[in-house]
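Enquirer: Prediction below, plus the sequence it came from.
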Amino acid sequence: MKKIITLMLLISVFFLTIALPQASAQLADGSHSIQYQVNKPDSNSASIANDYFVKPAKVTVTNGVATVQITLKNSTWITKFQPLGGATVVNEDKVADTRTVQFTVKDLSKPIVTAMKIDIDDINYHHEYSVALVFNGAASTGGAAKTDGAKASTPAGTESQVPNPQTGDATPYVAIAALVGSAFLLYRKKQQTKMEA
């Protein structure tokens, strides 16, 4: 019985240290096209602001630092777009009412909290709030949008589509089950020892 308990404990430790899902791998240096979703802060739900963003984003990685370019629709309504560290406008199309902004990020696996202000004079709507930009491959609390396989149009050989990596979502449940099983066996063994005494 002692050998079974030891084996169960070893299996539990294995699952907890080896098999738990790991954070998404860092992107390689170069240009990537990545799907993303604009969520309400601390939520898996898309914000209404999600419709104001063109997908996918263009991400250029240099020495592990990602430079993200995203295009905003209804640009004249968005009077403030400010991720941590700020953003710069790299392109503006007044006829299409779009603008492309650029900002740098060290870790795309975490939601990027961004301050926004929407001003629509015609309906007297003036509101400031925060959103969270969640890129594919982000942590499970991020709720990343699924990729549709679309590729941004860029010169051949300079762009790569980053798929939504699969995570071992069932792994924590297996580890928990192993821990519960081990605890039950230890409890049962202890009870049997008490009865025999």
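Expert: Arrived safely, thanks for sending.
Enquirer: Could you use CA atoms for every contact and neighbour count after this?
Expert: Fine.
Enquirer: Check the offset of stretch 62-78 from the chain's centre.
Expert: Relative to its chain's centre, stretch 62-78 lies at 16 Å (CA atoms, centre = their mean, to the nearest Å).
Enquirer: Need the residue closest to the centroid of the protein.
Expert: For the chain, residue 138 is the residue whose C-alpha lies nearest the centre (CA atoms, centre = their mean; 2.1 Å).
Enquirer: this is the comparison structure:
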Amino acid sequence: MKTKRTFIMFIAIITFSLFQFVSPNSEAYAATYADGTYDISFEMKEAGSDNTSIADGYFTKPAKLVVKNGANYIQLTTNESDWIKSMSGPMGSATDVSESGNTRTVQFEVGDLSNPVNMKMHVVVPEEIAGMEYDHNHSVRVVFNADNIPAATNESAEESTEAKDEVEQVTAGADDTAEKNPKADDTTEKNPKTGDTTPIGVYVFLLLASIAVLVIYETRFAKN
């Protein structure tokens, strides 16, 4: 009986694992923002508390959120570029967008804006301003309010993909000769779903095979 229970538990684990592979990945359907450029409010907080960081006063508000092909980029403008020597976000160093006098706009890539974004900056304040020379690598948590940013929908993503395909087809058709029959090529390119179902078929087959083995063992144990 112990062997039988162990085998049934083993089959249950396999079945659960198969359904994990077959079921849709929730991360693939995570909410993203529609492509575009938006004003977004923010507050810089201290790295270890919810207190507003002194660095919050070094930046003009609102910031800019640039969404391009599903990637999120934040543009921050500092009015103390002489003091803030460099900045970096969670995905790397910030790049300069524009600079005029003591004002500089930088951009860096971010991910999920529903959580605070970690940011680092190298701050150097002259002695005559701070009373002593301040040279420090400062960390803050930037809290963005993305409530007013429109979310990308599956339909808009599909329309964007279809529009891109149409542009590519027109370009290819202009370059090809009439003998190449571009319509036949388009039919081949627009049929990617056939291969997508293959992994599911494999998992279903394995599941059915496991059930078959379980039935055989059940019958065998019943006779014993």
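Expert: Good, I have the coordinates. Owing to the predicted nature of the structure, the values given are computational and were not obtained by experimental measurement.
Enquirer: quick one on the thing from earlier: number of nearby residues for the closest residue to the residue nearest to the centre of structure 1 other than its chain neighbours?
Expert: The shortest distance from residue 138 of structure 1 to any non-neighbouring residue, by CA to CA, 6 or more residues apart in numbering, is to residue 109 (4.0 Å). The number of residues packed near residue 109 of structure 1 is 20, by other CA atoms under 10 Å.
Enquirer: helix/strand/coil for residue 109 of structure 1?
Expert: Under DSSP: H, G, I helix; E, B strand; the rest coil, the three-state class of residue 109 of structure 1 is coil.
Enquirer: Which residue ranges of structure 2 form strands?
Expert: With strands called from DSSP state E, structure 2 shows them at 36-46, 63-68, 71-78, 84-89, 92-93, 95-100, 103-110, 117-125, 134-145.
Enquirer: Find me the equivalent region of the first one in structure 1.
Expert: Mapped onto structure 1 using TM-score structural alignment, strand 36-46 of structure 2 covers residues 30-40.
Enquirer: Now do the longest helix along structure 1: distance to the chain's middle.
Expert: Secondary structure of structure 1 per DSSP state H: the longest helix is helix 171-196. Relative to its chain's centre, helix 171-196 of structure 1 lies at 35 Å (CA atoms, centre = their mean).
Enquirer: The strands of structure 2 into CSV, with extra columns for mean neighbour count and distance to residue 188 of structure 2?
Expert: Compiled in CSV, the strands of structure 2 are given as follows (neighbours: other CA atoms under 10 Å; distance: least, CA to CA, whole Å):
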stretch, mean neighbour count, distance to residue 188 of structure 2
strand 36-46, 18, 32
strand 63-68, 19, 28
strand 71-78, 21, 29
strand 84-89, 18, 42
strand 92-93, 15, 40
strand 95-100, 13, 41
strand 103-110, 20, 36
strand 117-125, 19, 43
strand 134-145, 17, 44
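Enquirer: Of those, give the one that comes closest to residue 211 of structure 2.
Expert: strand 71-78 (43.6 Å; CA to CA).
Enquirer: what stretch of structure 1 lies opposite the closest one in the alignment?
Expert: The aligned range for strand 71-78 of structure 2 is 65-72, by TM-score structural alignment.
Enquirer: ok, average deviation of the matching stretch from structure 2?
Expert: Stretch 65-72 of structure 1, aligned to structure 2 and superposed, deviates on average by 0.9 Å (mean CA distance after the TM-score superposition for structure 1).
Enquirer: sorry, back to before: for residue 187 of structure 2, which of the strands of structure 2 is the nearest?
Expert: The nearest among these, by CA to CA, is strand 63-68 at 28.6 Å.
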